[in-house]
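In: Need coordinates for the below:
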Amino acid sequence: MARLTFKDFWRNKSFRISIVQTLFFMGWGMVFLHYNIVEYAWVMFLVFPIILGLSLGVLPSTSSVVKGLLVAMLIFFVFCIVSGLEGLICTVFLIPLILPPVFLGFIIAHLFKQYRLLSRKSELSIRLSPLLVLLLLGPLEHFTLQNDKTVNSVSTQIILPYPPTEVFHAIKSIDTLYGPKPFLMQLDLPVPHKCILEREEVGAYRICYFEGGKIVEEITMFEPGKLLAMDVIDYELTGRRWLGFKEAIYTFDSLTTGQTRLTRTTTYTSELYPRAYWKPFEKEGIQQEHHYVFENLRRKLGDRGH
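Out: So this is what the prediction gives:
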């Protein structure tokens, strides 16, 4: 049997239309997202993919349409990563979220065709429907959710064989962070470099520098060996407008063994929906950054002890 090449697939009209149609509507979806017309929520991640699949499902050749869809998705996501429109992590997490609804819409359209429920006029309307969803439902959801930001907190703990005061002074300002990066940091999770405390008092600023940005914190509680609490007053982290950092707290608990239990709590807001899908990824990403800082702190305290 002769091997099929891309040229052979390209000769199929349904394959070509599937690629062009998918890229066209996904491109408009990205434009609407980046101009803040639609939210990173239900319309974009559920309704739009279903309608996109429905619009593709009315095309005649099922297998060719599926192949065209997958090729177009690959082209689109690679472009988003290379151009910097979206990060690698977001893209990896996004694919399993939107592909199932696309195929659900595709199956619905296939059933409509099988039972002859579609007319020529309705097919044309369905093929244009993804853009109508963005134009009509997207702004409506944006208006509904624009002030609805869920507040979340993530806490991580570590036990260190040092007294609380020593741990406190080691974490309040960190010169250089280095070492093995957790998995998500190896993709494109922001990597912290250093944190600088301008003064040791309430009201002072603590600035943490990352690859591609920084977080500016204002000290709200400064109790050596007990508590270091900060409000995030500004942050510049590329590609993450859907997360809003609110507060960072370190608590230091003295244990009877002479050790310290250090707890880091990050409070943030998120605009990503559905929450049941995104929240575990957000938690894992924040905890990986906590652990990265903790391991650096462990080395720093160990170096002091020598």
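In: use CA for all of it now, contacts and neighbours both
Out: Will do.
In: Next, the most centrally placed residue in the chain: secondary structure please.
Out: Centroid check for the chain by C-alpha atoms, centre = their mean gives C90 as the closest residue, at 4.4 Å. Using DSSP: H, G, I helix; E, B strand; the rest coil, the structure places C90 in helix.
In: Against G285, how distant is it?
Out: Here C90 is placed at a distance of 11 Å from G285 (C-alpha to C-alpha, to the nearest Å).
In: what do you get for W278?
Out: Per C-alpha to C-alpha, W278 is found 11 Å from G285.
In: same deal with K214?
Out: Relative to G285, and taking C-alpha to C-alpha, K214 is found at 17 Å.
In: Show me which positions of the helix or strand hosting F106 end up buried.
Out: Element membership for F106 (DSSP states H and E) is helix 88-114. Neighbour-count burial for helix 88-114 flags 88-90, 97-99, 101-110, 112-113 (criterion: 16 or more other C-alpha atoms under 10 Å).
In: Please give the structure of this sequence too, so both can be compared:
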Amino acid sequence: MQRSDDPGLLRFLFGMTAPVGRRSYLVTGVALMALKYAIDAGLIYGTTGHVWTPWEFLSPLLSTREAILRGGNAWALLVMLAASLPFTWIGLAMTVRRAEDAGESPLLALLFLVPGVNFALLLALSLWPTAPRPETAVPAKQAPTGAVAPHEGIRAALLGVAFGLVLAVGITLFSTLVLREYGYTLFFITPTLVGACSGYVYNRTRDRGTGATIGVGLLALLMVGGALLLLAIEGALCLLMAAPLAAPLGILGAMIGQALASSARVGGGSIVALVFALPILTAVEAWLPAPLVEREVRTTIVVDAPPAAVWPNVVGFVELDAPPAWIYELGVAYPLRARIEGEGVGAVRHCEFTTGAFVEPITAWEPGRRLAFDVVAQPAPMHELSPYRHVHPPHLDGYFRSRRGEFRLRDLGDGRTELSGSTWYTLDLAPTTYWALWTDALIHGIHRRALAHVARLSERGAVSVPAAIDDVAGVSSGASPRGE
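Out: Reported below is the predicted structural model:
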């Protein structure tokens, strides 16, 4: 039979009131780590066949997961990201209560967000004894007696939003313009701290309820996005892409802030110290950059034409006039046409996008079968959507880098061709697992647009590069293709 003071498993894991002793903290932490390892290891093995070792799981380098889940696995990245959110919440919620149980500041729980440090924190708090309790429990912070001023809640909400706004804009300016760092601290820790700080300020004098606190946290993030847009630091499209990651983290942070506000061990000085610690953490991350991992995105279609008819339209293609999908209309670059200078290995292909041209020296020229190339120059990946005429944030310069590409043609033997296009790229944005979901999907969209255009041209007998017909004919007759 469950005791009357037993909070139940769900409230114990996800709640913010049930005390957490060191033994239950250690046992629950180890059990959840084992469960998370099993989920990640099973997902990685099922997707790639790689055996995910405990050492790789414990590594603070988030890129180790990305190095294994390289390409063609957007669903796996999405599942891994979604699965991490409840574990993050449980870890934060239990660490807040364990710190209070040990007589320490609940602000220690925010160290749980720092990769590598979180494991050391788990061990330390598992060894920290429970602090003595006074005989008579007194609420850490009591609501003031007397009538509440009618506008006090609005004032507290505005102060919370303002605090979060100043914190986020300041750290964004420091990280992107000074350090030129788009990392884990900026995209993962900062939204959580914006929610935590706004939630703390909003509930500092009295507990105003979880729903209202979450609203204040989300409003703070919304104001941050508006400020970055109006200050021409970011464009609307990138803010839209960041929102699915920032919103749940902001909600989580707001609830943590509400809990911190009820603790007698957290004062304004602690919050100020936390604010000053954030740029230090950002600078450390910039000083220790994660290695770049090359990803492959491959897209395949079937063309109702033989390889000999498809090859001249792969080498180069005329104006692409089909309307793009909505996200490309908003500013993401998409292909318009492709032309080639020369023939064979050493020729240079120019694939022209809405933002400029990719310069692609040919590295493999196998008529009717394979065309491969390096990328030695590329335009910006997008035009930012902004109220200003020219907005060019630093992340448009080199943070997404296309490395090489390839087209493969396979004769299906019935007058049709299997045509596939591959792009290999690197991404210097963290958490890479999240941003790769966007880049993989956008590259697939670009591939589908170009491949569908090649298919339409080939199926109606159009020839974009007439000289390429001779190369296919030469291969069919046994002659060496030109340029080899």
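In: Superposing both, give me the TM-score.
Out: Here the TM-score for the pair of chains, by TM-score structural alignment, normalised by the length of the first structure, is 0.84; 294 aligned residues with a C-alpha RMSD of 2.7 Å.
In: and the closest residue to A357 of the second structure other than its chain neighbours, what element?
Out: Leaving out its chain neighbours, the residue that sits closest to A357 of the second structure by C-alpha to C-alpha, 6 or more residues apart in numbering is C351, at 5.5 Å. Using DSSP H and E, C351 of the second structure maps to strand 348-353.
In: Distance from the chain centre to that strand, please.
Out: 29 Å (C-alpha atoms, centre = their mean, to the nearest Å).
In: likewise stretch 272-288 of the second structure?
Out: 20 Å.
In: Repeat that for stretch 410-426 of the second structure.
Out: 29 Å.
In: what does that stretch rub up against?
Out: Applying C-alpha atoms under 8 Å, 6 or more residues apart in numbering, the contact partners of stretch 410-426 of the second structure are 292-307, 310, 369, 399-409, 443, 447, 451.
In: Make a PyMOL selection of the buried ones in the residues you listed.
Out: In PyMOL, a selection of the buried entries from these looks like this (16+ other C-alpha under 10 Å):
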select buried, resi 293+294+295+296+297+298+299+300+302+303+304+305+306+307+310+369+399+400+401+402+403+404+405+406+407+408+409+443+447+451
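In: among the contacts of stretch 410-426 of the second structure, which are in helices?
Out: P307, V310, I443, H447, L451 (DSSP state H).
In: Would you quantify the distance from G87 of the first structure to F79 of the first structure?
Out: 11 Å.
In: quick one: which of the two has more around it?
Out: More crowded of G87 of the first structure and F79, by other C-alpha atoms under 10 Å: G87, with 19 against 13.
In: do you know how far that one is from L54 of the first structure?
Out: Applying C-alpha to C-alpha to G87 of the first structure and L54 of the first structure gives a distance of 28 Å.
In: thinking again about what came up before, what do we get in the first structure for the residue nearest to A357 of the second structure?
Out: Alignment note: C351 of the second structure maps to C208 in the first structure; criterion TM-score structural alignment.
In: Any idea how many residues pack against that match?
Out: Residues near C208 of the first structure, counting by other C-alpha under 10 Å: 19.
In: Show me where the first structure has its helices.
Out: Using DSSP H, helices in the first structure cover 6-10, 13-34, 42, 48-57, 62-83, 88-114, 120-145, 164-171, 183-187, 275-305.
In: Tell me which of those sits nearest to V202 of the first structure.
Out: For the helices of the first structure, distance to V202 of the first structure was read as C-alpha to C-alpha. The smallest value, 15.0 Å, belongs to helix 164-171.
In: corresponding residues in the second structure for that closest one?
Out: Using TM-score structural alignment, helix 164-171 of the first structure pairs with 307-314 in the second structure.
In: and the matching stretch, how far from the first structure on average?
Out: On superposition with the first structure, the mean distance recorded for stretch 307-314 of the second structure (mean C-alpha distance after the TM-score superposition for the first structure) is 1.4 Å.
In: P274 of the first structure touches A41, doesn't it?
Out: Yes. With contact defined as C-alpha atoms under 8 Å, P274 of the first structure reaches A41; the gap is 6.4 Å.
In: who has more neighbours, those two?
Out: Shown here are P274 of the first structure and A41; by other C-alpha under 10 Å, A41 has more neighbours (18 against 14).
In: ok so, going back, what does the strand holding C351 of the second structure contact?
Out: So strand 348-353 of the second structure is contacted by 315-316, 333-342, 357-362, 379 (C-alpha under 8 Å, 6+ apart).
In: Now I340 of the second structure: closest residue in space, sequence neighbours ignored.
Out: R349 (4.2 Å).
In: Share the number of residues neighbouring the one you found, please.
Out: If we define neighbours as other C-alpha under 10 Å, then R349 of the second structure has 23 of them.
In: Quickly note the distance from it to E319 of the second structure.
Out: For R349 of the second structure relative to E319 of the second structure (C-alpha to C-alpha), the value is 15 Å.
In: Could you do P312 of the second structure as well?
Out: From P312 of the second structure to E319 of the second structure the distance is 14 Å (C-alpha to C-alpha).
In: Looking at these two, which has the bigger crowd around it?
Out: P312 (26 against 12).
In: wait, doesn't the more buried one sit right on D470?
Out: No. Taking C-alpha under 8 Å as the definition, P312 of the second structure is not a contact partner of D470, at 9.5 Å.
In: Once you drop chain neighbours, what's closest to T263 of the first structure?
Out: In space, T263 of the first structure is closest to Q157, 4.4 Å off (C-alpha to C-alpha, 6+ apart).
In: Spit out the contact partners of the one you found.
Out: Counting by C-alpha under 8 Å, 6+ apart, Q157 of the first structure has contacts R261, L262, T263, R264.
In: So what does A157 of the second structure match up with in the first structure?
Out: Looks like A157 of the second structure aligns to F15 there (TM-score structural alignment).
In: cool, and R401 of the second structure?
Out: Aligned by TM-score structural alignment, R401 of the second structure pairs with G244 of the first structure.
In: Roughly how far does the closest residue to its match other than its chain neighbours sit from W242 of the first structure?
Out: Residue nearest to G244 of the first structure in three dimensions, not counting chain neighbours: T269, with 4.8 Å by C-alpha to C-alpha, 6+ apart. According to C-alpha to C-alpha, T269 of the first structure stands 8 Å off from W242 of the first structure.
In: list the contacts for D175 of the first structure?
Out: Contacts for D175 of the first structure (C-alpha under 8 Å, 6+ apart) come out as K194, C195, I196.
In: Quick check: buried residues in stretch 34-50 of the second structure?
Out: Those buried within stretch 34-50 of the second structure under the rule 16+ other C-alpha under 10 Å are K36, Y37, I39, D40, A41, G42, L43, I44.
In: Identify the residues contacting the match of helix 164-171 of the first structure?
Out: 303, 367-369, 371, 407, 409-411, 416-417, 454-455, 457-459, 461-469, 472-473.
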